[in-house]
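> Give me a model of this one.
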Amino acid sequence: MRIHFIAIGGSVMHNLAISLARSGHQVSGSDDQIVEPSKSRLRQSGLLPKELGWHPEAITSDLDAIILGKHASADNPELKKAQELNIKIYSFPEFVYEQSIQKTRVVIAGSYGKTTITSMIMHVLKKIGKEFDYLVGAKLEGFDSLIKLTPSAPIIIIEGDEFFASSIDHQSKFHYYHPNIALISNIYWDNFKALISEEEYYKQFETFIDTIVAKGTLIYNKDDHNLRKIVEETMDCKINRHGYKLPSYTINKGITFLQVGEREIPLEVIGKHNLSNIAGAFTVCEWLGIKREDFYDAIKDFKSSIRYLEFVASENGSVVYQDFAHTPSKLRSSIHAIKEQFSTSKLLTVIELNPYEVIDDSKVIQYGGSLEESDFSIVFINKNSIKEKNILLDNIVEKVMEVFDYPNLHIITELEGLYVTLEQFDSEGVNMLFMSSNNYTGLNLLGFADKFLQKKA
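Take a look at the predicted model:
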């Protein structure tokens, strides 16, 4: 097939383009902005556009398909040309479904945890040597791409999200996959990052359940009240239902042990959310015919999805973890996970806030009380990321201090100041959790951890 990607630089889009080119398709693409690592990977594959921008003259009638990225607007000139020529236009979830009609489609959904559960299943299948394709939303250790599509694999594991498929298609992505096996980890409408109403958000998951194929299977977290309610309201669907719950566990000397019958399985991940995710991943693997013993033997050395309560370094009895902080509720739960895991140690939490979120009163106020379990806290707001001169840094700092209302809080606005503070911090008996929704704004995380962990004179 001759396939053209409009907005080829996206994280999933460029991976799909490379995968299709490797499979023998003729692939071209365009974008008005391509950043790393997409840029280097497209260049290595010979797919990097010669120049940035939109080029409607590249859209010709001999194209078999257009794959439209979410980044491309509805009035994109290449899209308009393709519509004029009646070329078939796919969103990427539509295309992935069409390429996997003959496969067993396993779709992992939920407000939180879907990347981790998807990666757990992929980790286990890879360890036991089972052939599978996949689509996942984050770079995972041991996998060189976000997507793999082959003609031969009998199974595809898909991380399915509830957001719009494209600028011209406001149907949720996960409505296109029609899973044979579906998992929902939880349903939580968070007005911190809400794009649609709470009612409409829940409706996306009801519709997702309706898309499960007849006699297919829904696996769901019975500990989640919102999810249980929706499952009960969709009982007319002719599908199997299999609930799972938080498993029994113990923590000894900073190591979590999962209790499975008479066995105690040591894990490399921490936190109740990860334990619940393991229970969900096991249930999916069970439906795929994986033996219990094989699953638990494989899951023991699963580390983490990248930047999801991920271990960074340790020294002199202290540890450093990093995590992705996209909401205040995530900040609270990650702090709790570290405190539960290392109950005899104190905790320093460093949270990097987006300055454009903290000037929004409706958002910043939700951070109130989020640092309660942490013993020491630093809020980092990088002043270099503030582009508009009319935004006063002093006003932002004052507002953050007022909202957090936390006695051991320091606010730092320069990267160098953050390094100096950590270099001077006495880390004996203290762990550190670094959380950010940004790409670290030039921060060398290992160097950052080293400054914290080094023994102070």
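
> From now on I want contacts and neighbour counts done on CA atoms only, so please keep to that.
Fine.

> Contacts for stretch 294-307, please.
By C-alpha atoms under 8 Å, 6 or more residues apart in numbering, the surrounding residues in contact with stretch 294-307 are 115-116, 119-120, 123-124, 127-128, 138-141, 265-269, 282, 285, 310, 322-324.

> before we move on, what about stretch 268-287?
Contact partners of stretch 268-287, identified using C-alpha under 8 Å, 6+ apart, comprise 113, 116-118, 120-121, 181, 183, 185, 219-221, 244-247, 255-256, 258, 292, 295, 300-304, 309, 334, 337-338, 340-341.

> Of those residues, just the buried ones, PyMOL syntax please.
Buried residues within the contacts of stretch 268-287, by 16 or more other C-alpha atoms under 10 Å, are selected in PyMOL with:
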select buried, resi 113+116+117+118+120+121+181+183+185+219+220+221+244+245+246+256+258+295+300+303+304+309+334+337+338+340+341
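
> To check against the first, give me the structure of this:
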Amino acid sequence: MPQAYHFIAIGGSAMHNLALALHQQGHTITGSDDEIYDPARTRLQQKGLLPAEIGWFPERVHPGLDAVILGMHARIDNPELERARALGITVFSYPEFIFRQSRQKQRVVIAGSHGKTTITSMILHVLKYHNRKFDYLVGAQLDGFDTMVSLTDDTSAEAAPVIIIEGDEYASSPIDRRPKFLHYQPHMALISGLAWDHVNIYPTYEEYVHQFELLADQMPKSGVLIFDESDNMLDVIGAKERHDVQKVPYEAHPHVIRNGQTYLTTALGVEIPLKVFGLHNMKNMAGAMAVCDRLGVTDEQFYEAIQSFRGAARRLETVTQSGNKIVYRDFAHAPSKVEATTEAVKAQYPGQKLLACVELHTFSSLNKVFLDEYRHSLDAADIAAVYFNAHTLAIKRLEPISPDDILAAFDKPGLQVFTETADLDAFINQQKSTANIFLMMSSGTFGGLDLTQIMNNE
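Next up is the predicted model:
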């Protein structure tokens, strides 16, 4: 039966995708936000869901609504939220609503500090390749998928029997600070690796790790917990006394690199050429394979499908290439991700000179106390640079940091630090005569730097 839902903070990446998915099901969707940027703006506009005015309008919340879905971007004193509570309308956080829509499905949750988007994407790619019926929630736009969320009605004849969920450890909503993944109650969970992040939410490493312990503890009887056995902390979580839960450790899939091409080596006696590379991706692949195995996908089927997997958006994504020079863009910003991505690119191109640049853009990365976590994370690079913008610090109301703070924290000889986009651009241009591989790592935009132009005007 069609329902009426109102989204508070509809412009969010996950929120607008959920709104589109529910609209496609035939539900009535309205929403509000105080800022909506592309691609959300264009995609909502195309479906007639873009709010006519930007801002919060309590009158949009009325007794005719079946529920309100509350995004993390909204504040706890949001006037539309206050109106919904006053009217007694049910308010769901995003993960609460996803669980509500998937109670009759087998729920598979992919969690961890790094790799969860890629692992989820690999699983979706394999299932789609073999025409399996599934629902999903993933944190990046994928080739071949119109939205980042797909939900089928459990009461429909077309209902998918399983949902693959990328589960993050961020708070669920302004009024629910629990990690999103604790709402999903998975039958199968994969934890890819633990590295302290989000210090604005989890001030200590112990508090951060505890969230994943809670996820492991809530596994149901006959549940499956899949974990990277090369991660010491995950080994501890996986060794917990739960005889009614099946534990499945994994490690990097065996592979070889020849002439800049990575191949999986298999028990089938054949090598499988890949379009992705890096030790972290070989771990991601082993985890995805373990999940697919328990969803009825054979090894042969997995290998057949994974050859065409190109990666998720902004995960070692090729921006441009000219001759033997390549520019990669990657979402890496946390210390463990920066280190793993830099090492992966250097291992793939051992004879090439690598320029690696990371933008400090998130609350954690710009936190003066957290900076030391980046020590030696750029060591694999031949040329290294760090960019940050004082304006970003001011917006996030963080203590100022200086280039000297960054030099001391990263402890990388020859490291260059930039606070202006034009200076970074000039530096990259100077390095074109010596560097072959350019790795640009950020969850931001380097102040609007056009990465597609790096190869121009050589």
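
> picking up where we left off before, what about the contacts of stretch 268-287 of the first structure, which are in strands?
In strands, defined here by DSSP state E, the members of these are 181, 183, 219-221, 244, 255-256, 258.

> Among the residues you listed, give me the pair with the biggest separation.
Using C-alpha to C-alpha, the two most remote members of these are Ile181 and Ile255, lying 32.0 Å apart.

> gap between the residue mapped onto Trp54 of the first structure from the second structure and Ala74 of the second structure?
For Trp54 of the first structure, the aligned position in the second structure is Trp56, judged by TM-score structural alignment. Shown here: Trp56 of the second structure relative to Ala74 of the second structure, a distance of 10 Å by C-alpha to C-alpha, to the nearest Å.

> just Glu213 of the second structure next, same as before
28 Å.

> hang on, the earlier thing: which among the ones in strands among the contacts of stretch 268-287 of the first structure gets closest to Ser329 of the first structure?
Lowest distance from Ser329 of the first structure to these (C-alpha to C-alpha) belongs to Asn221, with 18.7 Å.

> Just give me the match in the second structure for the closest one.
By TM-score structural alignment, Asn221 of the first structure lines up with Asp228 in the second structure.

> Am I right that its match is in contact with His253?
No - taking C-alpha atoms under 8 Å as the definition, Asp228 of the second structure is not a contact partner of His253, at 11.3 Å.

> what about the residue nearest to Glu414 of the first structure when sequence neighbours are not counted, how many neighbours?
Computed as C-alpha to C-alpha, 6 or more residues apart in numbering, the closest residue to Glu414 of the first structure that is not its neighbour in sequence is Asn382, at 5.6 Å. Asn382 of the first structure has 19 neighbours, counted by other C-alpha atoms under 10 Å.

> ok, Asn382 of the first structure touching Ile411?
No - taking C-alpha under 8 Å as the definition, Asn382 of the first structure is not a contact partner of Ile411, at 10.2 Å.

> Which residues are in contact with Phe257 of the first structure?
249-251, 264-267.

> Most neighbours out of the residues you listed, which is it?
Among the contacts of Phe257 of the first structure, Pro266 has the most neighbours (other C-alpha under 10 Å), with 20 neighbours.

> Would you enumerate the residues in contact with the counterpart of that one in the second structure?
Applying TM-score structural alignment, one finds that Pro266 of the first structure aligns to Pro273 in the second structure. Applying C-alpha under 8 Å, 6+ apart to Pro273 of the second structure gives the contacts 261-264, 307.

> And the helices in the stretch 101-250 of the second structure?
Remark: helices assigned in the stretch 101-250 of the second structure by DSSP state H, counting those that start in this stretch are 116-129, 205-217, 232-238.

> ok, of the contacts of Pro273 of the second structure, which one's closest to Ser364 of the second structure?
Set against Ser364 of the second structure, the nearest of the contacts of Pro273 of the second structure by C-alpha to C-alpha is Thr262 (32.9 Å).

> Surely the closest one and Leu274 touch.
Yes - using C-alpha under 8 Å, Thr262 of the second structure is in contact with Leu274, at 5.8 Å.

> Report the separation between the aligned partner of Ala325 of the first structure in the second structure and Glu339 of the second structure.
Counting by TM-score structural alignment, Ala325 of the first structure lines up with Ala332 in the second structure. Distance, Ala332 of the second structure to Glu339 of the second structure, using C-alpha to C-alpha: 9 Å.

> now Gly260 of the second structure
The value you get for Gly260 of the second structure to Glu339 of the second structure, if C-alpha to C-alpha is used, is 20 Å.

> For the two, work out which one has more neighbours and name it.
For Gly260 of the second structure versus Glu339, neighbours defined as other C-alpha under 10 Å are more numerous around Glu339 (20 against 12).
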